[in-house]
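Novice: Dropping a prediction and its sequence here:
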Amino acid sequence: MSGVNFLGSASGLPLEELVTTFVKAERDVKLGRINTQKKTLEASLSGVSRLKSVLSAFQDAAKKLSGESLNTRKATVIQPTDNKTYIEATASNRSAAGSFDIKVNQLASGSRFETQDQAFSSANDVVSTTNGKLTFTAGNKSFDVDVTADMTLNELRRKINENSGNFGVNVNIVNAGGSVGSKLVFTSDISGDGNDLVVSNNNAELDKISTVATGSDPAMVQKQVAQNAIIEVDGITATSSSNVFSNVVQDLDITVKAVTPEGNNATVDVAYDKESVETNVKAFIDSYNALVDQVNALTKFRTLGSDGKTVTSEGGALAGDSLPRNIMTQLRGILGSNVDTADSGLSTLYSLGITMDKNGKLEISTSTEFGSESGKMRFDKALNENFDSIAKVFGGNNGLVSQLDSFISDFNKGGGIIDVREKSLKKQIEDNTKALDAANRYMDNYEQTLRKQYVALDSLLGGMQRTASAVTSQLTNLPGFNTNKS
């Protein structure tokens, strides 16, 4: 900008308005096209990104119907009594269907030791007057604790519990008083036959808090032996060093929580997880329909009113773009195709009860208008009688999931069709921004040049007006120039 604030003040002409009009007209021409292009490019980039996102969502929904997902098994436990859990069970995808009678005879537990009566009178009693070391061992695990001179019973309790190598020894003090006194109690989490806790020492003064004495003082008393869990599966006895039985029934994990009542056992039923499959199929349908809605919104054309000028509905970001419609055409072809590796008679979505409505959306219809069986009837029949057929249509080697995954990946992957389109649009937006910056610089120069020209014109016209005024003034002073008309 030139900084001229009173253009036209010399000549009295509306030069400022004239310059402003010229600059606006030039700006509208130069910047209008660039700004329009920018809006179009940004809308296209947004539209392509939304298309990519909704395609990814549909791809994810389809993957939940892959072979592994469709083979999901569900273990249902019937407890012996209400309001109490005796066992829990989890089936892997390789579990065979079946029903099993489970009796829990014994839970696995770790060992428990306590000090002799009157070994200590309170938690503040000194454990030892000299330094020593305790070694804790159970199964193949061990850790050491240093006992310092004059350490109290309570200080020892805290030191053992806080030891970084402690594998599961819980130490408590029971202040019983009277003829019992205060007892130090060791409880080990290491369960299983033969895994009793062993506490040894290198100082006979520590015998009272050890399970193995090195001197004459009596060692701790064992109150509970480490033991296995014992169950019966259909009358067959099985044991486990923990309360978890893995693969006692092949590919089934059973966790025991309580001993079952006599004559009242638990039951574990293993079956296909049909509820999960039904949920995932419906999510697949909903995701595809969301894709249809998004593509329709992106590709709709602008509509005009009856006058042919008034816009009644704006067009979509990708109106006129062939990409989304080509994608949908190919997707419909995949969804309507026959899966060669599936069972005869149950090799299409239609045979599973999934059809397309007049709007191009998937549905499981309850209507029997076009046949004796509705889509819902066909779907329920496949789910209950031909579960494996559903898995083959969706999750087979050449099932719909693998076809859809491969197809969508070609568009969404790095270097894919949509990725290339996004990068191209971003580059065009970048170039557009540079063009806009250049246009703004041009407009600044144009306005400055125009103002300089009109400043000169204003000065010239102002001088001419002053000269004309002076000449007129001199002429009026000549004798006889003015005529008295009175």
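Specialist: In hand now; what should we look at?

Novice: contacts and neighbour counts: CA atoms only from here.
Specialist: Will do.

Novice: Which stretches in the stretch 151-300 of the chain count as helices?
Specialist: Taking DSSP state H, counting those that start in this stretch as the test, the helices found in the stretch 151-300 of the chain are 153-161, 274-299.

Novice: With distance to residue 143 and mean neighbour count added, can I get the ones you listed in JSON lines?
Specialist: Listed next are these as JSON lines, based on distance: least, CA to CA, whole Å; neighbours: other CA atoms under 10 Å:
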{"stretch": "helix 153-161", "distance to residue 143": "10", "mean neighbour count": "18"}
{"stretch": "helix 274-299", "distance to residue 143": "46", "mean neighbour count": "18"}
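
Novice: what's the closest of these to residue 217?
Specialist: helix 153-161 (17.0 Å; CA to CA).

Novice: Show me what the closest one is packed up against.
Specialist: With contacts taken as 3 or more CA pairs under 8 Å, 6 or more residues apart in numbering; DSSP states H and E, helix 153-161 sits against strand 141-147, strand 169-177.

Novice: Next one for the comparison:
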Amino acid sequence: MGLTSVGIGTGMDIGGIVTALVNAESAAKTAKFDTNQGRITAQISGIGALKSAMSEFNDKLKTLSKTDTFGSQKVSASTKDYLSASVDKTAVSGSYQVKVEQLAQSQKVGSAVAADTTSAIGQGTLSITLGSNGAFDIEVSDTDSLTDIMKKINDAEDNSGVTATIVNGELGPQLVLGSSKTGEDNLISVNAVDTGTGTGLSDTFTMTEVTPAKNAIVHIDGVKVVSQSNTLDNAITGVTLTLNSADVTKTTTLTVSKDSAKSQSAIEDFVDSYNTLMSTIQDLTKYDAETQTAGILQGDALPRSIQGQLRTLISSQYETSAGNQGLASIGIKTTTEGLLDVDTTKLSEALKSDNGSITELFTKEDTGLGAKMSSMVDTYVKSGGVIDSRDNSLDEQLARIGKSREQLAARMTAYSNRLYTQFNAMDLLVANLNSQSDSILSRLDSLPGVVKQNN
């Protein structure tokens, strides 16, 4: 910038003139940059909204593409007093009469009564076995008390599931060993070997049974079932029974039936998400003739392509074991607005009577509706996919606009400096001319015989 703003010689507002000339030169280009930047920023926002709706839709598709979304079974019990039950998809629909005769319980064995819990018992080794598990050994020193032995058993790293506790009975304290596992196959065995003087350890650890081990016994439709545990995984195909009380005179009725609620919820979520996506595309690409306003992505080929592919997949037929099948056959139709509408009653009835064809319609690998749609949507929303490429392209356009702004600013700075140089040079010339003019007039006024006129 020049050294002056107001011309000394001319009195002109040089700064104002230069600013006006620079603004006139850059205004059109700046306005174009602003317009393009606003348009691209709006497109980035629109692409972001499109990707968000597609990602949510893809999440619903992935759920719909899983086989465990379909064919689920449910179980109900006439009473929960004696057992509870859960099922997997292999369970067979039907009714089962269950009576619980006996619960499984773990064995407990007790040592002989000790004098107290703090006196030394005797030196030696305790070898303890639980069922078919290998024995683990406890080394007892000549100073260890009943309490010390209890801690050593509970803290042993190779303890296979034996819990030790001290019970202070009427006759004195006893060390009681309990099994963490129920059933008659999980009996506790203790072998004490004395290595010091006396027989204190072996005498104390001559074990007697306090609580017997028992197997669970249930009767299912009159068939006796024996289990080591109160959880029966294989008594009924696909059904897990958990026993909590026994009374062989009481009957619990289990009813296994098809659970279509999960499938229906997944399908309805898919429809809602599809409608949200299609509405988003319509809003982004529409043109309102009344207000003469266009959507952010109006005329853009990307959302139109996505819309066209989705509509094709929605209206297609898919091969199943029951023949070609489409969404209309299960109560899902396309509205005039291009959205989906669900006949919940028809869908519910279709799911309840389904023999596996609806599962195939949505989940059949590579050829099912869910698989095809998910594959198509993935190409757009995955990292490095079509939408990411479009975002990158728009970001690059913004970067180029930013670079062009910098270049324009540099040119305008140079242009401004050049104008200041020219105007300052002109102003200096005028100032010199004014000075010379004043000097000449002064000399003329001082010549003899010249009379100065006063205006």
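Specialist: Arrived safely, thanks for sending. Values in this document were obtained by computation on a predicted structure and should not be read as measured data.

Novice: Provide the TM-score value for the superposition.
Specialist: In this superposition the chains share a TM-score of 0.85, using TM-score structural alignment, normalised by the length of the second structure; 451 aligned residues with a CA RMSD of 3.3 Å.

Novice: okay, the helices and strands packed on helix 153-161 of the first structure in JSON lines with mean neighbour count and distance to residue 71 of the first structure next?
Specialist: Shown next, in JSON lines, are these (neighbours: other CA atoms under 10 Å; distance: least, CA to CA, whole Å):
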{"stretch": "strand 141-147", "mean neighbour count": "17", "distance to residue 71 of the first structure": "39"}
{"stretch": "strand 169-177", "mean neighbour count": "17", "distance to residue 71 of the first structure": "41"}
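
Novice: can you list those strands in JSON lines and add distance to residue 385 of the first structure?
Specialist: Shown next, in JSON lines, are these (distance: least, CA to CA, whole Å):
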{"stretch": "strand 141-147", "distance to residue 385 of the first structure": "52"}
{"stretch": "strand 169-177", "distance to residue 385 of the first structure": "53"}
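
Novice: Quick one: closest of those to residue 473 of the first structure.
Specialist: strand 169-177 (119.8 Å).

Novice: And the contacts of the closest one?
Specialist: Strand 169-177 of the first structure is touched from outside by 121-123, 154, 157-158, 160-161, 181-189, with contacts defined as CA atoms under 8 Å, 6 or more residues apart in numbering.

Novice: Cross the residues you listed against strands and list the overlap.
Specialist: The strands, defined by DSSP state E, take in 181, 182, 183, 184, 185, 186, 187, 188, 189 from the contacts of strand 169-177 of the first structure.

Novice: how about the last one, what's its match in the second structure?
Specialist: Meaning residue 189 of the first structure. Aligned counterpart of residue 189 of the first structure in the second structure: residue 180 (TM-score structural alignment).

Novice: isn't its match right up against residue 187?
Specialist: No: contact criterion CA atoms under 8 Å: residue 180 of the second structure and residue 187 do not qualify, at 10.4 Å.

Novice: Show me which of the two is the more surrounded one.
Specialist: residue 187 (22 against 15; other CA atoms under 10 Å).

Novice: Next up, the contacts around residue 193 of the second structure.
Specialist: 124, 125, 126, 201, 202.

Novice: at 7 Å what do you get?
Specialist: 124, 125, 126, 202 (CA atoms under 7 Å, 6 or more residues apart in numbering).

Novice: And it, how far from residue 90 of the second structure?
Specialist: Distance, residue 193 of the second structure to residue 90 of the second structure, by CA to CA, to the nearest Å: 52 Å.

Novice: How about residue 313 of the second structure?
Specialist: 31 Å.

Novice: which one of those two has more residues nearby?
Specialist: Between residue 313 of the second structure and residue 90, residue 313 has the larger neighbour count (other CA under 10 Å), namely 16 against 12.

Novice: what lines up against the more buried one once you look at the first structure?
Specialist: Aligning on TM-score structural alignment places residue 313 of the second structure opposite residue 334 in the first structure.

Novice: Pretty sure its match sits in a helix.
Specialist: Yes: looking at residue 334 of the first structure with DSSP: H, G, I helix; E, B strand; the rest coil, it is inside a helix.

Novice: how close does it get to residue 45 of the first structure?
Specialist: Look at residue 334 of the first structure and residue 45 of the first structure: by CA to CA, they are 27 Å apart.

Novice: Kindly report the same for residue 207 of the first structure.
Specialist: Applying CA to CA to residue 207 of the first structure and residue 45 of the first structure gives a distance of 79 Å.
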